[in-house]
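J.: Take a look and give me a structure for this.
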Amino acid sequence: MSTGPARQAIKGIDTSGGRPVEYRFAHARNGNRHLVVVFANIYAPDDYGWATGVFDSLRANILWIRDRFEGQNTYYLCHEMDFGVERSVIGLISGVMTSLGLTPQDVTVWGSSKGGSAALYFGLRYGFRNIVASVPQLRIGSFVREVYPDVGRHMLGETMPDDNVAALDAILPDLLAAGANPDAHLYLVSSPQDEQYSTQVEPFLGLFERYPNFNFLFSESPFITGHGKVTQRNTPPLLGIAYLLVEGIAPRLGVTGHGYEQPEADRTGIEMFLKSTSVVQSSFAAPVVTAPAAHDLLPAGAVRLTGWAPGAVRISIWENGKYLASAPVGADGAWAWERDQRWGTGEHRVRLFAVDASGYQSERTDVQFTVSEHVMPAPSGHGSAQAPLVRTPRAHDQVRGDAVGFAGVAPGAAQVGFRLNGALLGASPVGPDGGWVWDAGRIWPHGLYTVEVFAVDETGAESPAAIVPFTVMNAPVGSSAPAY
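T.: Next comes the predicted model:
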């Protein structure tokens, strides 16, 4: 057992399977060669189980998996009887295990209630060495239909047909009856004071007898008053079991070697996995803010943020570490947001990031502006045109002089114009889908350029400009910029 500061948890999303799987991961202390996989109960905060610091002193690698698929719990198994959820979850576990250089013999699966059922299922089916299941449900289909019908409809289908209920009821008893993973170290926790014991645990205890390493923690404390209290009263002995399992000791009469430490263990594999599945993806472009412009002076009651975020479904908006709101992103990538209350006077720095359909986040974008009670709002309709989104060239790109072309989108605009050093370079019509392209039709000499790209609507109103700095690299050094 090790003590120390709270564990740093790294968040990620694995999309290698059919369903995105959200997770949290904490590195082992002192190079411990073990992985604990934690499944969540029905009331776990944010659908992560045992994630309140109770495992901070555990020396193993810890993988918490979130049970939230298509907006609801699934027992990590299925949505409308599609077991793609299960396949995606085991894909995540396998990816983490492999990247750590571990085998199923180095893994403990852990959970209580719904999470205990998941620990039993994944442990038995996929051959993990240690299984800790506190107050699980073994007849899952009947339980969700009768006790949690919202979860039941999500897992079984809208009408929760009897055949689907029977199929889910059978998956755990069938694994036990078949003697799946016979060498597993099984730790089952229950109590006669648990209202689910007589229907969900007791009828199946005989199936565990064929497991030589089965351990039954049966608590009859008078302080246990229901299902939720069983795990609470047994947390100290459960954590004691966890510490022993991490050390390679199965708490029975026999004792095995322990330690499994590699203080100088190579973390390359797991670091690469965590980076590739990180919630924040560097390949996902940060949102573009077209208004307000940096350091704008704005009236308190008329602050409107607009911009572009192609590929995103929403923009998350924060100030000083405090969440303000989310703004939906349209199919064309455009977004806009106005606060439903007045802004305080003074300087504001707002931070935004884009979120895609899988939950991945972009890099951050900051916009700074100042609010004053002495600034009058612009006349209605003035400045309503939105700056175009320039997709090529990207800011600070290096391009060849004979390959300088501009492309992007400007929904609702009639045309897009281009300026360099205040001089108009040209214009391009905007198609029905909002797309536009433009090429000056000449070679650009070597140098650094900053082009302003602006949209014009049918009334002639001009939008704020999108600023595009880029460098032309291949023309002879010393050539002058084009005199347009």
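
J.: switch to C-alpha atoms for all contacts and neighbour counts from now on
T.: Will do.

J.: In the top helix by length along the chain, which residues are buried?
T.: Ranked by residue count under DSSP state H, the longest helix found in the chain is helix 227-246. The neighbour-count criterion (16 or more other C-alpha atoms under 10 Å) identifies 227-231, 234, 238, 241-246 as the buried residues of helix 227-246.

J.: quick one more, to check against the first:
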Amino acid sequence: MSPSAAKGRTVISGIDASGAYPVEYRFAHARGGNRHLTVVFANIDAPDDYGWATGVLDNLRSNILWIRDRFDGGNTYYLCRDGDFGVEQSVIGLVRRVMNALGLTPADVTLWGSSKGGSAALYFGLRHGFRNIVASVPQLRIGSFVRDMYPRTGRHMLGETMPEDMVRRLDTVLTDLLASEANPAAHLYLVSSPQDEQFATQIEPYLGLLQRYPNFNFLYSESPHITGHGKVTQRNTPPLLGIAGLLVEGISPRLGFTRHGYEEPDADRSGITGFLAATSVVQDWLAAPVVTAPSLHDPQPLNGAALTGRAPGAVRVSIWQNGVYLASAPVGPDGDWAWRREEGWSTGEHTVRLFAVDRNGIQSARTDVTFTTSDRITAPPVPETTEPERDFDTAGARVTLLPPLPHTPEPGQQLLAAGIRFTGASNGATRIGFRRNGTLLGSCPVAHDGRWLWNAEGEWAPGPHTVEIVAANEAGEASPPATVTFDVMSLSAH
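T.: This is a model prediction of the structure:
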């Protein structure tokens, strides 16, 4: 597994690839044997496309499942990609598998989200029969909203032309559920405000439908400090967390029957343990990379030590030293990879850790290689690699391709320092290269349909960043660069 800590709570990362679309998730075990599951959906600007994942939910006693809204490199409202609702089926499949592994029922689950995530919580809760739904400032007419406000997301969900019939379909997926009074026993907690610019079109026209639900609770915030859509949730975070705390203890904050002490410290955890192991990002079936050079007993030059090896089934090899990311070496079709450190090494012994990564983000076990470097050794000729840097040097190549079309990051988007992912499309290219300040950061292959995706491993410094993206083909012809500018946040935000 791949555990990480979020303000002291151990978080396990995984990928459920059993559906049509691989679903990336993070999971935290319950405290004190609590028998509840909170499922968290991400808002449109959530760092790394995980919502409320910066420790704000850390005091909840329930199991927590964060689901990432990134499918084929873009946001989908957890619903559809190019009009294909296989995304929804993949997401609900993950939720059910986690719920079943914990031995829970839909009555033991709270769905949680704000904005885009609130729409997802409301949709999945009503359509799939979950008891508790906490939705802050959701959009109820999703189709026209993404078409008009987030056209890049709209094209990703509906197709490049965003056909009107698909816009109408997304506009009604939630309102039709409300009109049919789907899941009438659900406990609904909806947060909105008249200061939210979306209130008049996305919430107010449908309050009558929501009020048909006997367990509908409306948190209507009129604080003068709310200045727009993004501020509503921030101003209402304490009461939202209070509601969540009651729900996970089996208490619905309404008059009537309540259940206390919803805990089972000695519950069998073998089901969820097995699921997390089976869907961990680190899998034994992907072979660890083999290092063919250098050898421990073969001293290397300071400025020419090259790592070479094989990693069949992988698309790249991630290279680290002392917990610090160094580079990502592309793996060729024959499984070979090679990498040379541009800035050179210090004199002495070095231990480098590597792991293979496949197209879906699955990682292999780790491989360690130790070698020594000396200033008395002359560098050998540069080995032939699967991806020469000259392929992305527009100054030395024929420029015949159109610049690639980046999809993400979006211009000016705020991102966390780690886990930044670049996606886009390019016609006629076979590889995409990424440069910053003239230095090649890495590259990725182009799929048969022209799409590409590259995970930039390691951490980026806070502040603005500009990355040049260049397309290249097998003939060595290169495109003019496209540029992507984004900001890396210095402080965590949910």
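
J.: To which secondary structure element is residue 111 of the first structure assigned?
T.: In this assignment (DSSP states H and E), residue 111 of the first structure forms part of strand 107-112.

J.: Where does that strand end up in the second structure?
T.: Using TM-score structural alignment, strand 107-112 of the first structure corresponds to residues 109-114 of the second structure.

J.: okay, and stretch 234-248 of the first structure goes to which residues in the second structure?
T.: So stretch 234-248 of the first structure sits over residues 236-250 in the second structure, by TM-score structural alignment.

J.: what sits up against the matching stretch?
T.: Stretch 236-250 of the second structure has contacts (C-alpha atoms under 8 Å, 6 or more residues apart in numbering) with 34-38, 57, 60-62, 108, 110, 132, 134, 191, 221, 252-253, 258-263.

J.: continuing past the longest helix of the first structure, what's the next helix or strand?
T.: In N-to-C order, the element after helix 227-246 of the first structure by DSSP H and E is helix 268-276.

J.: elements contacting that next one?
T.: The contact analysis (3 or more C-alpha pairs under 8 Å, 6 or more residues apart in numbering; DSSP states H and E) places helix 268-276 of the first structure against helix 84-99.

J.: average offset between the helix it packs on and the second structure?
T.: Once the two are superposed, helix 84-99 of the first structure sits an average of 0.4 Å from its aligned residues in the second structure (mean C-alpha distance after the TM-score superposition for the first structure).

J.: So which elements touch that helix?
T.: Helix 84-99 of the first structure packs on strand 21-26, helix 268-276, going by 3+ C-alpha pairs under 8 Å, 6+ apart.

J.: can you redo these as CSV with mean neighbour count?
T.: Below are these laid out as CSV (neighbours: other C-alpha atoms under 10 Å):
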stretch, mean neighbour count
strand 21-26, 22
helix 268-276, 16
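
J.: Please render these as TSV that adds distance to residue 367 of the first structure to the earlier fields.
T.: As requested, these are exported to TSV (distance: least, C-alpha to C-alpha, whole Å):
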stretch	distance to residue 367 of the first structure
strand 21-26	29
helix 268-276	27
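
J.: Compare the ones you listed and give me the one nearest residue 181 of the first structure.
T.: Checking those against residue 181 of the first structure by C-alpha to C-alpha gives strand 21-26 as the closest, at 25.2 Å.

J.: who's in contact with the closest one?
T.: Here strand 21-26 of the first structure makes contact (C-alpha under 8 Å, 6+ apart) with 7-15, 61-66, 69, 88-89, 92.

J.: And for stretch 260-275 of the second structure?
T.: Residues outside stretch 260-275 of the second structure that contact it (C-alpha under 8 Å, 6+ apart): 32-36, 97-98, 100-103, 248-251.

J.: Give the aligned range of that stretch in the first structure.
T.: Mapped onto the first structure using TM-score structural alignment, stretch 260-275 of the second structure spans residues 258-273.

J.: cool, stretch 153-173 of the second structure as well?
T.: Under TM-score structural alignment, the counterpart of stretch 153-173 of the second structure in the first structure spans residues 151-171.

J.: Buried residues of that stretch, list them for me.
T.: Residues of stretch 151-171 of the first structure classed as buried: 151-157, 160, 164-165, 167-169, 171 (neighbour count, 16+ other C-alpha under 10 Å).

J.: Using JSON lines, lay out those together with distance to residue 341 of the first structure.
T.: Converted to JSON lines, these look like this (distance: C-alpha to C-alpha, whole Å):
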{"residue": "151", "distance to residue 341 of the first structure": "37"}
{"residue": "152", "distance to residue 341 of the first structure": "40"}
{"residue": "153", "distance to residue 341 of the first structure": "39"}
{"residue": "154", "distance to residue 341 of the first structure": "37"}
{"residue": "155", "distance to residue 341 of the first structure": "41"}
{"residue": "156", "distance to residue 341 of the first structure": "43"}
{"residue": "157", "distance to residue 341 of the first structure": "42"}
{"residue": "160", "distance to residue 341 of the first structure": "45"}
{"residue": "164", "distance to residue 341 of the first structure": "49"}
{"residue": "165", "distance to residue 341 of the first structure": "49"}
{"residue": "167", "distance to residue 341 of the first structure": "52"}
{"residue": "168", "distance to residue 341 of the first structure": "49"}
{"residue": "169", "distance to residue 341 of the first structure": "51"}
{"residue": "171", "distance to residue 341 of the first structure": "53"}
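
J.: and of the residues you listed, the nearest to residue 121 of the first structure?
T.: Relative to residue 121 of the first structure, the closest of those is residue 171; by C-alpha to C-alpha it sits at 7.9 Å.

J.: so that closest one is in which element?
T.: helix 162-177.

J.: so where in the second structure does the helix or strand just after that helix end up aligned?
T.: Downstream of helix 162-177 of the first structure, the next assigned helix or strand under DSSP H and E is strand 185-190. Counting by TM-score structural alignment, strand 185-190 of the first structure falls onto residues 187-192 of the second structure.

J.: ok so, going back, the helices and strands packed on helix 84-99 of the first structure: which one's closest to residue 297 of the first structure?
T.: Checking these against residue 297 of the first structure by C-alpha to C-alpha gives helix 268-276 as the closest, at 39.3 Å.

J.: average offset between the closest one and the second structure?
T.: Here the mean offset of helix 268-276 of the first structure against the second structure after fitting is 0.5 Å, by mean C-alpha distance after the TM-score superposition for the first structure.

J.: helix, strand or coil for residue 209 of the second structure?
T.: Assigned by DSSP: H, G, I helix; E, B strand; the rest coil, the conformation of residue 209 of the second structure is helix.

J.: Please say which position in the first structure it maps to.
T.: Using TM-score structural alignment as the criterion, residue 209 of the second structure maps onto residue 207 of the first structure.
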